[in-house]
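Asks: got a structure for you, letters missing:
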């Protein structure tokens, strides 16, 4: 199987960037204050409901970011492993050429 290190490395960077975006979004969820809803909404429990929903969404965004960070790290390890094996193979070929 042929692995293009630059392509996989670029994809790893994109995945890490997506994780950053999710973390940013998680930090922005739930920043609305109870006063923003007004008196009637407060009586109906809208701020509390929104707070619960925002908490759940922050958790989901954080979990998504963690999953993407894990994927990015695995892709980086894959790229590094293939680059190391390619380097080792090139060195063996050079040595074989000198011996033969």
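Replies: Yep, that arrived. This is a predicted model, so every value here is computed, not measured. Residues are numbered from 1 along each chain as shown.

Asks: contacts, neighbours, all on C-alpha from now
Replies: Fine.

Asks: Confirm for me that residue 12 is in contact with residue 72.
Replies: Yes: Residue 12 is within contact range of residue 72, at 4.6 Å (criterion: CA atoms under 8 Å).

Asks: let's bring in a second one:
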């Protein structure tokens, strides 16, 4: 027996925390266009603030089911001293996190 599972494509929001330069906006719009072509409903948003505070707050306000993050590589020493954004978000967010 073969099962074929289909699901409604997810609604996605591409979020950038920080300055909204033309390059950032263009990058977000291009990514949104690519995802839209693939069948996803996509929105983009740029917000200001410290990502360690702004992202968890945004996750709650927007009722996200999942947070997908790009995993940045940094030096082990820097991570030990300053901590990593990814680690901080994993502790602060109450939704599953997918590291890409």
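Replies: Looks like it came in fine. Note that the coordinates shown come from a computational prediction; the quantities given were computed from them, not determined experimentally.

Asks: So after superposing, what's the score?
Replies: For this chain pair, the superposition-based TM-score is 0.25 by TM-score structural alignment, normalised by the length of structure 1; 33 aligned residues with a CA RMSD of 3.1 Å.

Asks: what sits in contact with each of residue 12 and residue 72 of structure 1?
Replies: Common neighbours of residue 12 of structure 1 and residue 72, using CA atoms under 8 Å, 6 or more residues apart in numbering, do not exist here.

Asks: packing partners for the longest helix anywhere in structure 1?
Replies: As assigned by DSSP state H, the longest helix anywhere in structure 1 is helix 46-99. Here helix 46-99 of structure 1 touches helix 5-28, going by 3 or more CA pairs under 8 Å, 6 or more residues apart in numbering; DSSP states H and E.

Asks: Contacts for the helix it packs on next, please.
Replies: Looking at what lies outside helix 5-28 of structure 1 - CA under 8 Å, 6+ apart - the contacts are 57-59, 61-62, 64-66, 68-69, 71-73, 75-76, 79-80, 82-83.

Asks: filter the residues you listed to the buried ones?
Replies: Among the contacts of helix 5-28 of structure 1, the ones that count as buried by 16 or more other CA atoms under 10 Å are 57-58, 61-62, 64-66, 68-69, 71-73, 75-76, 79, 82.

Asks: Any buried residues in the lengthiest helix in structure 2, and which?
Replies: Taking DSSP H as the criterion, structure 2 has its longest helix at helix 22-37. Residues of helix 22-37 of structure 2 classed as buried under the neighbour-count rule (16+ other CA under 10 Å) are 25, 28, 29, 32, 33.

Asks: quick one: the helices in structure 2?
Replies: 22-37, 51-61, 76-82, 85-92.

Asks: Arrange these in TSV, one row each, with distance to residue 98 of structure 2 as further columns.
Replies: Output for these, formatted as TSV (distance: least, CA to CA, whole Å):
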stretch	distance to residue 98 of structure 2
helix 22-37	17
helix 51-61	14
helix 76-82	20
helix 85-92	10
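
Asks: That's all I had, so thanks and see you.
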